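Student: Sequence first, predicted coordinates after that:
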Amino acid sequence: MALEPRSDKVFAEEPLASPTVQTGTATDAPTGERLLAIDIARGLALLGVGVVNVLAFAQVWSSVHALDLAHTAVDVVAEYAVAMLFIHRCYPLLAFLFGVGLAWQWQQLAEPRKVRRLRPRLWALLLIGVCHGLLLWPGDVLSTYAIVGLCVVALAGASAERLRRWTIAAYVLAAIIYGAAGAMMWLWAGPPSLLPEVPSSFAQSTLRAALAMHPGEFLERGLAQTLAPDLWAHVLFGMWAARSGALVTFLGSAPTASTRSRLPWHVAGATLLAGGSILEIIAAGHGGWAARSNHDLGLALMTLAAVPVSVGAIWAWLALATHWARAQPSLLRTLAIASGRAPLTQFIGQSLLFALLFNDSLIGWHGEVGRATCVAIALLVWQVLSAGIAQWFARGHRHGPLEIVWRGLTRRLTRA
């Protein structure tokens, strides 16, 4: 069976994960054809997540942004490509789309007690995330999204104007925190120092030893992710974009959408992404993500670039996805749609295969392959999983395999 379906309707709807075109007022519940651009954007973001995460599976924690596995010119090119295309650029988009999903799911629920009906879905996601973090990937972000979602779900029904104020406040707070941290590191910069090597659980020789390290790593990384102010801002941004109708206008799906109405978004997004990326390139010359040493100046510049890069990246990926959604069907387009329609299956599937390949207690490629090889592995894993998901949907399934598990847990928690 060919991977490209005869119709985009083959991929059935997952309400929270993906929206449909809105009609009527900006706050109407989505109806009609699904916005394929959302699925494509999510699928491409998951590809980038895999490319970034595979490097953490393959080496020590402290050197995730160092060239410790870049032994050739090809590895150096791969390092810079990953840094400029995916690091600080994919998770923000997923957080944004998570917020979009919360807002659109709210609109699809009937009154009353919408918050009470949404929370079991988030508790189920938290349970899946904790299991994922303890058993496979201590860098799990599903639990982080669930915690943030539980905290902000009451805002899913707020007016667009109220969400706009919350979003602006969150981004201002994130900019102040990162700006202050970057400025202090800049002012108090010390001499470069070698990064200490802290072996991760994937370097352990036995599976028991690896699993014993997961709780500590999961808690440390999960706490850092949950406390990141820009992640909260991205989720709120997505909720506002969905409630206000700005997202469907940007995607060109609203009846009143026009090139002129989208122009300010393109100018703002391109400016933020370009400015932040320039800061990152400068930071690379002072440590940043491109050296074996830790330099306060490089970290300071990287910190200052975090907010503009992440917001600009949301624009860039959505713009690319919008273009592809209107393009002729292709294999890559089909794979991206499939991945975006079953994000939980794609994300946890990546962790399972990466753990199998890189954990020293299993196949054991940890620390043995270079950057370029790691990237190639991640791309191949994404393609294989996406092709499998596409075939799964082509057989008539309405939800991805792990999405079915998620829905089952949600129903159990709802009845509890």
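Tutor: Sure, I can see it.
Student: Please count neighbours and contacts with C-alpha atoms only from this point.
Tutor: Noted.
Student: how about the helices in the stretch 101-250 of the chain?
Tutor: Assigned by DSSP state H, counting those that start in this stretch, the helices in the stretch 101-250 of the chain fall at 114-135, 142-152, 160-187, 207-226, 229-244, 246-250.
Student: Ranking those by mean neighbour count, which comes first?
Tutor: Mean neighbour count (mean count of other Cα atoms under 10 Å) peaks for helix 229-244 among the helices of the stretch 101-250 of the chain, with a mean of 27.
Student: Residues in contact with it: which ones?
Tutor: For helix 229-244, the surrounding residues in contact (Cα atoms under 8 Å, 6 or more residues apart in numbering) are 26-27, 92-93, 95-104, 148, 152, 156, 159-160, 163-164, 166-168, 170-171, 173-174, 225, 246-248, 307, 311.
Student: for stretch 269-280, same thing?
Tutor: With Cα under 8 Å, 6+ apart, stretch 269-280 has contacts from 84, 288, 301-302, 304-316.
Student: go again using 7 Å as the cut-off
Tutor: Outside stretch 269-280, the residues that touch it by Cα atoms under 7 Å, 6 or more residues apart in numbering are 301-302, 305, 308-309, 311-313, 315.
Student: ok, now stretch 119-131?
Tutor: The contact list for stretch 119-131 (Cα under 7 Å, 6+ apart) reads 140, 142-143, 146, 149-150, 406, 409-410, 413-414.
Student: make it 8 Å
Tutor: Stretch 119-131 is contacted from outside by 140-147, 149-150, 153, 406-407, 409-411, 413-414, using Cα under 8 Å, 6+ apart.
Student: can you count the residues close to residue 193?
Tutor: Residue 193 has 12 neighbouring residues, counting by other Cα atoms under 10 Å.
Student: Residue 67: which of the helices of the stretch 101-250 of the chain is closest?
Tutor: helix 207-226 (21.1 Å; Cα to Cα).
Student: which residues in the stretch 251-400 of the chain form strands?
Tutor: Taking DSSP state E, counting those that start in this stretch, the strands of the stretch 251-400 of the chain run over residues 293-294.
Student: structure B:
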Amino acid sequence: MTGPTGLATRKITPDLARGLLLALIAVANAHLYLVERPIGYRGYPAGLTGGDAVVAVVQMVLVDGRVFPLFAALVGYGVARLAERAPEPVVRRRGLVLLGVGALHGLLLFPGDIIGAYGLVILLLAPAVASSSRGLLAAAGAIGAFAVFLSSGASGPQGVPTVPSIAAPTLGAFLAAHPTEWLATTIFSALLTAPAVLVGVVIGRSGTLDDPAVHRRRLTLWAVAGSVAGVGLGLPLALAVIGVWAPTGAVGAAVAAAHAAGGYAGALGLLGLMGLLGSVSWPGQRLVAAAGTWSMTLYLSQSVVFVAVFAVVAGGLGSTASLTTATLVGLATWLAGVVVAGLLARAGHRGPFELLVRRLTYLGGTSGTS
């Protein structure tokens, strides 16, 4: 068994994808902090108009439900790399560590946490990582179909915030609501993202992201086909978000299921686009990729900023901010994180949570390079 991959030997494209993905995660989470107003579909405020309506449609077809499957695919890529150099118990330990980090994040800050869900998926699916790629894809398809079916049940306006504790009036109430919220989110998110983790393992084996210049044709196919399918399947629910129509009954269920299915397609499209961006040089590329090596630390830091700015028990901006304002706050948080973490990473510093996860994962094994 060998230890963690050193910075000098890392492939740039997966880290670049993680760095870019953090911007989409910030956008995807920011609107969940908008509370104390009527809440419609997918946690978006009801009655959006003007610029907010445009922002909502763009997010619904390109970001909402697309980002976390993409994140999951990159997690699966990492699992494939880990399985190449470490036995199954180490892979399971990685899952357990991520579950623990996710629990702390969810209980203390943001119960909409996704890290715990990925940890649970890794923990449960670790024995299957050694299966054939064909078997992993078949399992991904079966689990994905079931997840889409379950998603059809969430077909109407929510009425309440996705994360109700953000509107809690006191710190005690804020924290008391987190265990139940985090547990429910983790279980459901694990089901939704498990297919993408399995696909990510297959992508990791294929070498597509390791040498994107050689695989431009495949990446272009992913980018075009995935994006077209993601937008097409997401548009009906996007129009419901801004009040163009209100699908009900079987039609509403079909629209919700289509949006969920489009999430997997859209995630593949985004991954293809990020792979293409990794196949050419452009200004800031190295900085964004360097920040991608801090992806967990930056993801957690976004929650610190969002709670401080938006939560009712802190800054309270979530009670009055528009969707556009929340989105801009999210992008500004991402940009600041890229600059700070990118410069630190390029100076040879690892993210504190990345170090913690690696040390706990390899506890008792070869320390390697960290």
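Tutor: Nice, thanks for sending it over. Quantities reported herein were computed from a predicted structural model and do not represent experimental measurements.
Student: just to revisit the earlier point, export the contacts of stretch 269-280 of structure 1 as CSV, with columns for neighbour count and distance to residue 45 of structure 1.
Tutor: Below are these laid out as CSV (neighbours: other Cα atoms under 10 Å; distance: Cα to Cα, whole Å):
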residue, neighbour count, distance to residue 45 of structure 1
301, 28, 24
302, 26, 21
305, 26, 20
308, 21, 18
309, 29, 15
311, 26, 14
312, 26, 14
313, 27, 10
315, 22, 12
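Student: Go ahead and flag the most central residue of structure 2.
Tutor: When Cα atoms, centre = their mean is applied to structure 2, the residue found nearest the centroid is residue 68 (2.9 Å).
Student: quick one: what's aligned to it in structure 1?
Tutor: Matched by TM-score structural alignment, residue 68 of structure 2 corresponds to residue 91 in structure 1.
Student: Restricted to helices, list the contacts of stretch 269-280 of structure 1.
Tutor: Among the contacts of stretch 269-280 of structure 1, the ones falling in helices (DSSP state H) are 301-302, 305, 308-309, 311-313, 315.
Student: residues of stretch 236-247 of structure 2 that come out buried?
Tutor: For stretch 236-247 of structure 2, a neighbour-count test (16 or more other Cα atoms under 10 Å) marks 236-243, 246-247 as buried.
Student: between those, which is nearest residue 282 of structure 2?
Tutor: Closest approach between the buried residues of stretch 236-247 of structure 2 and residue 282 of structure 2, by Cα to Cα: residue 238, at 32.3 Å.
Student: Now do the same contact list for that closest one.
Tutor: By Cα under 8 Å, 6+ apart, the neighbours of residue 238 of structure 2 are 56-57, 60-61.
Student: same thing with residue 261 of structure 2?
Tutor: Taking Cα under 8 Å, 6+ apart, we find residue 261 of structure 2 in contact with 148, 230, 233.
Student: any idea how far it lies from residue 145 of structure 2?
Tutor: 8 Å (Cα to Cα, to the nearest Å).
Student: repeat for residue 221 of structure 2
Tutor: Going from residue 221 of structure 2 to residue 145 of structure 2 by Cα to Cα gives 22 Å.
Student: what's the distance between the equivalent of residue 324 of structure 1 over in structure 2 and residue 289 of structure 2?
Tutor: With TM-score structural alignment as the criterion, residue 324 of structure 1 lines up with residue 277 in structure 2. According to Cα to Cα, residue 277 of structure 2 stands 11 Å off from residue 289 of structure 2.
Student: Residue 100 of structure 2 now?
Tutor: For residue 100 of structure 2 relative to residue 289 of structure 2 (Cα to Cα), the value is 26 Å.
Student: What of residue 83 of structure 2?
Tutor: In this view, residue 83 of structure 2 and residue 289 of structure 2 are 23 Å apart by Cα to Cα.
Student: So which of those two has more stuff around it?
Tutor: Taking other Cα under 10 Å, residue 83 of structure 2 and residue 289 do not tie; residue 289 has more neighbours (26 against 19).
Student: What helix or strand is the residue nearest to that one when sequence neighbours are not counted located in?
Tutor: With Cα to Cα, 6 or more residues apart in numbering as the criterion, residue 289 of structure 2 has its nearest non-adjacent residue at 3.8 Å, and that residue is residue 16. Per DSSP states H and E, residue 16 of structure 2 falls inside helix 12-30.
Student: residues in structure 1 matched by that helix, start to end?
Tutor: Alignment of helix 12-30 of structure 2 against structure 1: residues 36-54, by TM-score structural alignment.
Student: Also stretch 104-115 of structure 2?
Tutor: Aligned by TM-score structural alignment, stretch 104-115 of structure 2 falls on residues 131-142 of structure 1.
Student: Done for today, thanks.
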